[in-house]
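Asker: sequence unknown, structure follows:
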């Protein structure tokens, strides 16, 4: 299985998704959209993974590659391939599928829990997760659930955390893929967003996560991706 990654900034790469791919023998290629807009032919990959970034889906004036990226995501979904979106990636998927993307009432930054919905507990994909799981977040936008999507998880600050569309398009608002290195990078690069509140933790708290915290989250991510790969 060949995985292609769309990356929007240097500090938000596939992280632990790359580890899962390596463990399973899945080669990864990347389009780093901050350097090039050249994307592969649909025949050159099997999965598309769309990563996060500090920009919004509506920032086409500053990032003109957003419009062709959306067209490529839509083409990939129409081609019947599996697509995974993380944070900005989930928002791009939501918009492509007809959901409105907008500012969330509160930013959500740090280690905070998500909870499965009834559909999430029953899902063959997310049913592998515990009902409540502490995960890493860094987002200020959210989205309406696209028509036909199944709402799988929520958090206190953000209703739509995970959705599944047609059993082959998975949108993750949260960052299950984060590693100690990627958390350090985003804390450094986006430090201006850290204004501690009920849904924004301090840099010290975010960086205090243990190896066990990351291992627990990655175990859940790997199980989720295994189940997603096998979904009918």
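Answerer: Ah, there it is. All of these numbers come straight from a predicted model, not from anything done at the bench. Numbering: from 1, shown residues only.

Asker: Going by C-alpha atoms from here, please, whenever you check contacts or count neighbours.
Answerer: OK.

Asker: Distance from the chain centre to the strand ranked longest in the chain, please.
Answerer: When the chain is parsed with DSSP state E, its longest strand is strand 101-116. Centre-to-centre, strand 101-116 and its host chain are 12 Å apart (C-alpha atoms, centre = their mean, to the nearest Å).

Asker: ok, and for it, which residues are buried?
Answerer: Along strand 101-116, these residues count as buried under the neighbour rule (16 or more other C-alpha atoms under 10 Å): 101, 106-116.

Asker: Now do the helices in this protein.
Answerer: Counting by DSSP state H, residue ranges of the helices within the chain are 16-23, 66-78, 88-96, 118-122, 180-189, 203-207, 211-230.

Asker: Now do the contacts for the spatially most central residue of the chain.
Answerer: With distances taken as C-alpha atoms, centre = their mean, residue 86 lies nearest the centre of the chain, 1.0 Å away. The contact partners of residue 86, taken as C-alpha atoms under 8 Å, 6 or more residues apart in numbering, are 49-52, 171-175.

Asker: let's bring in a second one:
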């Protein structure tokens, strides 16, 4: 099964040297699930021929803002809508989460509440799920028909399903602790020092990346986005 990676940014050199590119990170996340990864560096204007160039699609993270004026933003949004209209499964991570929401009619902004960086917990499927986050931008208005499946007090729209075939998440299930460590070393000056110190102190806290990878992979392979495999069962 061909998984098309729509690469919307490049990882820092320190991350690439230790953990590889976005393609490498997602290759490790989905290892053993039967995906053959094909990367299109849309941030460099390398686009696929169309939405049928892969069986399923993934939109990566990026240092850019979905609302910024870059020549690749509009064609990426058009491609996202084409993928949706064709019915191909799609997932988005961090920037991917944001640009998919924006392309489908939602709104993204630089959040006035500041940054979320490091180990974070979210309520998903009736249980607490821990993942690494690294973002200031947020989805603040949902597109029509979107369903929020995960949130915490800081990020109200942390996990979103857009219909049956599109699932997006704000945090980074593909990030191991070493990536967060490198991002701390190459931090934007706007991230509060105390947040960075806490992020470093929490590097060895357990995260539920494998559990999230199962859900994302299921959606990419055709499962409904709203079917959360690890959701707690509520007894009648």
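Answerer: Okay, I see it. Remember, it's a predicted structure, so these values are computed and weren't measured experimentally.

Asker: Put one on top of the other, what's the TM-score?
Answerer: The TM-score (TM-score structural alignment, normalised by the length of the first structure) is 0.81; 212 aligned residues with a C-alpha RMSD of 2.2 Å.

Asker: From residue 225 of the first structure, how far off is the equivalent of residue 81 of the second structure over in the first structure?
Answerer: Aligned by TM-score structural alignment, residue 81 of the second structure pairs with residue 74 of the first structure. Separation of residue 74 of the first structure from residue 225 of the first structure (C-alpha to C-alpha, to the nearest Å): 21 Å.

Asker: and the residue nearest to the match of residue 81 of the second structure when sequence neighbours are not counted, how many neighbours?
Answerer: Leaving aside its sequence neighbours, residue 74 of the first structure sits nearest to residue 96 (C-alpha to C-alpha, 6 or more residues apart in numbering; 6.0 Å). Using other C-alpha atoms under 10 Å, residue 96 of the first structure has 18 neighbouring residues.

Asker: doesn't residue 76 make contact with residue 96 of the first structure?
Answerer: No: using C-alpha atoms under 8 Å, residue 96 of the first structure makes no contact with residue 76, being 10.8 Å away.

Asker: Next, show the common contact partners of those two.
Answerer: By C-alpha under 8 Å, 6+ apart, no residue touches both residue 96 of the first structure and residue 76.

Asker: Can you give me every residue that contacts the aligned residue in the second structure for residue 115 of the first structure?
Answerer: Applying TM-score structural alignment, one finds that residue 115 of the first structure aligns to residue 123 in the second structure. Listed by C-alpha under 8 Å, 6+ apart, the contact set of residue 123 of the second structure reads 129, 150-152.

Asker: Can you give me every residue that contacts residue 168 of the first structure?
Answerer: So residue 168 of the first structure contacts 80-83, 228, 231 (C-alpha under 8 Å, 6+ apart).

Asker: Most neighbours of all those residues, which one?
Answerer: Going by other C-alpha under 10 Å, residue 83 tops the contacts of residue 168 of the first structure with 27 neighbours.

Asker: And that residue, how far from residue 166 of the first structure?
Answerer: For residue 83 of the first structure, the distance to residue 166 of the first structure - C-alpha to C-alpha - is 11 Å.

Asker: Repeat that for residue 3 of the first structure.
Answerer: 19 Å.

Asker: what does residue 53 of the first structure give?
Answerer: 25 Å.

Asker: just to revisit the earlier point, the buried residues of strand 101-116 of the first structure: which two are farthest apart?
Answerer: With distance counted by C-alpha to C-alpha, no two of those lie farther apart than 101 and 111, which are 23.1 Å apart.
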